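Chemist: Make a model of this:
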Amino acid sequence: MRTIFILVSIFLFKMFPPETEQKQSTIPVCYTPANDMSALAANTDFQMLHEAPVPFHYQGAGETVTFPTSDGKTGSGFLLKSAKKSDKWLFVYQEWWGLNDHIKQEAAKLHKDLADVNVLALDMYDGKVATTREEAGKLVQGASAERLAAITKGGVQYVGSNAKIASIGWCFGGMLSLQNAIAGGKQVVGCVMYYGRPEGDVEKLKTLNTDVLGIFGSQDQGIPPATVAKFQEDMKAAGKTVTVKMYDAVHGFANPSNPKHDAAATADAYKLSLDYLKKKLG
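Modeler: The predicted model follows:
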């Protein structure tokens, strides 16, 4: 009887841990709802990793363009054309805040430094932009995988079948940059992902037509070093190459509007990304 009592007690403890243990919050790294980051975005701890962006207004070149998407709707993006006709394209993917003025500024900076490359910052929220972490979390949760894929596919069709495409993105956009590389096939020649959720399906990674440059922060609690290490293992298993640069920095460190912005790490990561993109789109 004593043995049975002990076994039952262990079972109940496993099924119903003490209240103090239940309340301990950890950030999930595995999730499968509306899109691959939706459950993570719903987690309060992950939301708290994002400081509200400092207000910024972009004043510069660029235009909004629209294009049909495969789901019967219309997609849009912020376009900066090459000074001379070019089939080289860089897709820029927004942070979880949306296609705000900070992303437009980043797109403009990349456009200037890449010279003869068209830059298209895709609007993955269909015009919605968040200014608080709570709003951003809801926008990520509300972005269906089907709609995200349709916008990216619409962007690929917009630039044409002769286009040579590379991509770059941060946070939510880092995940989307990698997904673009997976879905884009042979047109995709480069992929930069900043602290985005990696793809964990080795079979999908096998379809990559390019290597990947991954930029992460060792202090990132949302995409921790262990997750990055697993991504490296998965890429190796898929027979693909990923170059990881790990900075002693927090999640979102490369965003100048983030109060925890790391200027030195950002500058180094930008140079690394620019050199990579020039080589891929050269």
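Chemist: Only C-alpha atoms from now on, for both contacts and neighbour counts.
Modeler: Fine.
Chemist: How many residues are close by residue 105?
Modeler: Residue 105: 18 surrounding residues under other C-alpha atoms under 10 Å.
Chemist: Quick check: it touching residue 61?
Modeler: No. At 9.4 Å, residue 105 does not count as touching residue 61 under the criterion of C-alpha atoms under 8 Å.
Chemist: Quick one: the strands in this protein, in order.
Modeler: 63-68, 74-80, 88-93, 118-122, 164-170, 188-194, 212-217, 242-247 (DSSP state E).
Chemist: Which strands or helices does the second one pack on?
Modeler: Going back to what we said before, that points to strand 74-80. With contacts taken as 3 or more C-alpha pairs under 8 Å, 6 or more residues apart in numbering; DSSP states H and E, strand 74-80 sits against strand 63-68, helix 101-114, strand 118-122, helix 145-159.
Chemist: please redo it, this time with the cut-off set to 7 Å
Modeler: On a contact count with 3 or more C-alpha pairs under 7 Å, 6 or more residues apart in numbering; DSSP states H and E, strand 74-80 meets strand 63-68, strand 118-122.
Chemist: how about this one, so we can line them up?
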Amino acid sequence: MNRDLQTDIANVFSRMELNRRHMMVSGLAAAGFALAVQPIGAATVITDTRGIDTSDVKIKVGEETLLGYRAMPAKGGPFPVVLVVQEIFGVHEHIKDICRRFAKAGYYAIAPELYFRQGDVSKLKSIDQILPIVAQVPDAQVMADLDATVNFAQESGKGDVAKLGITGFCWGGRIVWLYAEHSQQLKAGAAWYGRLVGNVTENQPKHPVNIAADLNAPVLGLYGGKDQGIPLDTVEQMRTALKKAKVDAEIVVYPNAPHAFLADYRPSYVEADARDAWQKMLAWFNQYGVA
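Modeler: The predicted structure follows:
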């Protein structure tokens, strides 16, 4: 890792520490988080907007409008682009904060609302209410919406899509693998605890293990050894499948981490592993031209 990148990583985490708040679970403190993730934990990171520009955005997809959130440095550009793919809970405050963290590190980060046709999950109070909506979201629709988001970033004049990366979490982690097979523009991806195998459905005809040999961009997988939803045997299946990949791919497993170990607003957060994985992601992007 070069010295400049080490400095960037150190600065990002220094800012994250400076902006950590011990949040009370009431009123304003919980604003912006999906109802299904309440109460919000005391370790929640809030990244400020000093030196960066943030806004809600409207992305045209044919005759439809895809909403999203964008963060980038306040001055300069164009900047390397990172697509930030939501958790199952949608583009709530944690995903927006991820965008701000990328902006502090010099990226144009954008998170599109990828369920908008099927429903607003932010107002739902339980995972049992959310899952039926998410099951209706076709992978092909998601790929097209991400392509439209890339076009939006390029047309803004502030995003350098020749330096295009993608990262995603939980539901979005699976999407990272799929987009790395779909896109010819993508330079690198980082998939955080995304499901690797599953049943074939009309909306989900393939899973990461099925397309591992066809990846068009290097992907770093970041997984927890104690993730009860993603058994380690499926991680090993993916590692085996990746041996046939024509690009670099790597899976890192943190032995004592559960699912969602980066999610600082939840009890699953493991700070040491989250820090290390974030560093590995930035180094991966730097190595493969997303910097």
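Chemist: out of the strands of structure 1, nearest to residue 282 of structure 1?
Modeler: Of all those, strand 88-93 sits nearest to residue 282 of structure 1, with 8.5 Å by C-alpha to C-alpha.
Chemist: which bit of structure 2 covers the closest one?
Modeler: Mapped onto structure 2 using TM-score structural alignment, strand 88-93 of structure 1 spans residues 80-85.
Chemist: once aligned to structure 1, how far is that stretch on average?
Modeler: Its aligned residues in structure 1 lie a mean 0.7 Å from stretch 80-85 of structure 2 after superposition (mean C-alpha distance after the TM-score superposition for structure 1).
Chemist: Just want the most central residue of structure 2.
Modeler: Centroid-nearest residue in structure 2, with C-alpha atoms, centre = their mean: residue 168, separated by 2.3 Å.
Chemist: In contact with that residue: list those residues for me.
Modeler: By C-alpha atoms under 7 Å, 6 or more residues apart in numbering, the contact set of residue 168 of structure 2 is 84-86, 176, 190-192.
Chemist: and the aligned partner of residue 196 of structure 1 in structure 2, how many neighbours?
Modeler: If you follow residue 196 of structure 1 across to structure 2 using TM-score structural alignment, you land on residue 194. Burial of residue 194 of structure 2 is recorded as 26 neighbouring residues (other C-alpha under 10 Å).
Chemist: Quick check: the gap between the closest residue to residue 194 of structure 2 other than its chain neighbours and residue 54 of structure 2.
Modeler: Using C-alpha to C-alpha, 6 or more residues apart in numbering and skipping the chain neighbours, the partner closest in space to residue 194 of structure 2 is residue 173 (3.7 Å). Counting by C-alpha to C-alpha, to the nearest Å, the separation of residue 173 of structure 2 from residue 54 of structure 2 is 24 Å.
Chemist: So between these two, which is more surrounded?
Modeler: Each of residue 173 of structure 2 and residue 54 has its neighbours counted (other C-alpha under 10 Å); residue 173 has more, 28 against 19.
Chemist: does that one really touch residue 196, like I thought?
Modeler: No. Using C-alpha atoms under 7 Å as the test, residue 173 of structure 2 is too far from residue 196 to be in contact (8.9 Å).
Chemist: what's the nearest residue to the residue nearest to the centre of structure 2 if we skip its chain neighbours?
Modeler: Nearest to residue 168 of structure 2 is residue 85, by C-alpha to C-alpha, 6+ apart, at 4.3 Å.
Chemist: from memory the one you found sits against residue 167, does it?
Modeler: Yes. Residue 85 of structure 2 is in contact with residue 167 according to C-alpha under 7 Å; the separation is 6.1 Å.
Chemist: Residues that sit against both of these two, list them.
Modeler: With C-alpha under 7 Å, 6+ apart, residue 85 of structure 2 and residue 167 have no common neighbours.
Chemist: deepest of the helices and strands packed on strand 74-80 of structure 1, which one?
Modeler: strand 118-122 (a mean of 27; mean count of other C-alpha atoms under 10 Å).
Chemist: how far apart are it and its match in structure 2?
Modeler: By mean C-alpha distance after the TM-score superposition for structure 1, the fitted strand 118-122 of structure 1 averages 1.1 Å away from its aligned residues in structure 2.
Chemist: Kindly name the residues of structure 2 that line up with that strand.
Modeler: Using TM-score structural alignment, strand 118-122 of structure 1 pairs with 108-112 in structure 2.
Chemist: repeat for stretch 257-268 of structure 1
Modeler: Residues 265-276 of structure 2 are where stretch 257-268 of structure 1 lands when matched by TM-score structural alignment.
Chemist: ok, residues contacting that stretch?
Modeler: 40-41, 43-44, 254, 257-263.
Chemist: Let's have the residues you listed in TSV, adding distance to residue 6 of structure 2 and neighbour count.
Modeler: Listed next are the contacts of stretch 265-276 of structure 2 as TSV, based on distance: C-alpha to C-alpha, whole Å; neighbours: other C-alpha atoms under 10 Å:
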residue	distance to residue 6 of structure 2	neighbour count
40	31	22
41	29	20
43	24	17
44	24	18
254	21	19
257	24	21
258	27	21
259	27	22
260	25	23
261	22	25
262	20	24
263	23	22
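Chemist: about what we covered before: do me a favour and get the end-to-end distance for the match of stretch 257-268 of structure 1?
Modeler: End residues of stretch 265-276 of structure 2 are separated by 18 Å (C-alpha to C-alpha).
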